[in-house]
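Enquirer: structure of the sequence below:
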Amino acid sequence: MELNERVKLLRTEHKLTQEQFATAIGITKASVSKFEKGMKAPGRETLEKIADYFNVTTDYLLGRSEEPELTTEEDKIVSEEGKNIMAIIESLPEEERKKAWEQLEMYVNYMKMKKNN
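Expert: Model (predicted):
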């Protein structure tokens, strides 16, 4: 299955119009239409927004995997990366550490808000 087919399948499975989906990820309805017709491929940032919105991997969208979610092994890798990021943040001087945690918290809150819409 091609990228355009996967995007359309996910959108229709979630009972979204092209306009609703476009608004949800911050692009135009025309762009969604072009993606679904295979006339245009989404850029990296938009591809990530699509994956985040539908809670699937970019590899799934690109047809590199038939599994929409991370495997157990992939999840372990992601968890290790999270631990590494936390260690880096904790090694920063106090003021920089506070700023890093604030930025991370803002990002997480943004993603939660986006998923709830």
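Enquirer: please count neighbours and contacts with C-alpha atoms only from this point.
Expert: Will do.
Enquirer: distance of Ile50 from Ile88?
Expert: From Ile50 over to Ile88 the distance is 29 Å, taken as Cα to Cα, to the nearest Å.
Enquirer: who's more crowded, those two?
Expert: Neighbours of Ile50 and Ile88, each counted by other Cα atoms under 10 Å, are more numerous for Ile50; the result is 23 against 12.
Enquirer: one more, for comparison:
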Amino acid sequence: MEIHERIILLRKKQGWKQKDLADKMMLTRPVMCRIESGERAIKEHELAILANLFQVSTDYILGREKKMATLTLETDIGLALQQLIQLIQAEQEIMVFGTKIPADDQQLLMASLSQALALAEALHMKHSKNK
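Expert: From the prediction side, this is the model:
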């Protein structure tokens, strides 16, 4: 199975239309159409986004792994960091151990989590290239 076929399979498994996936990836529908038809190669950063959206490994999307190993927040620190960042961005009031923290401290927390996510992404790229 080719990469573009796996993307279609994973998208349909989620019940998403092509436009839904394009929106989630911040791409236009025509670009997503070209990716899914195999006319356009997937870029490295898009591969990481797809893996996160579908909660599978990049190796599965690339066809290096035949079995779909579902990533979970319990086992994937990158997904957990992304979810924490999204939570902070979406919420007005954030609590730490039950105590509300002010906006300036939320920004410090966000900066720290963003750095941790950047490190996790760098480690992912380093080790996924070695496979």
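Enquirer: and the TM-score between them?
Expert: Once superposed, the chains reach a TM-score of 0.61 (TM-score structural alignment, normalised by the length of structure 1), with 85 aligned residues with a Cα RMSD of 3.0 Å.
Enquirer: which helices and strands does the longest helix anywhere in structure 2 pack with?
Expert: For structure 2, the longest helix by residue count, based on DSSP state H, is helix 103-129. Contacts defined by 3 or more Cα pairs under 8 Å, 6 or more residues apart in numbering; DSSP states H and E place helix 103-129 of structure 2 against helix 77-90.
Enquirer: ok, then the element right after the helix it packs on?
Expert: If you walk from helix 77-90 of structure 2 toward the C-terminus, the next helix or strand you reach (DSSP states H and E) is strand 94-96.
Enquirer: what does that next one correspond to over in structure 1?
Expert: Strand 94-96 of structure 2 corresponds to no residue of structure 1 when matched by TM-score structural alignment.
Enquirer: which positions in that strand come out as buried?
Expert: When neighbours are counted by 16 or more other Cα atoms under 10 Å, the buried residues of strand 94-96 of structure 2 are found to be Ile94.
Enquirer: next one: that strand to chain centre, how far?
Expert: Its chain's C-alpha centre and that of strand 94-96 of structure 2 lie 24 Å apart, by Cα atoms, centre = their mean, to the nearest Å.
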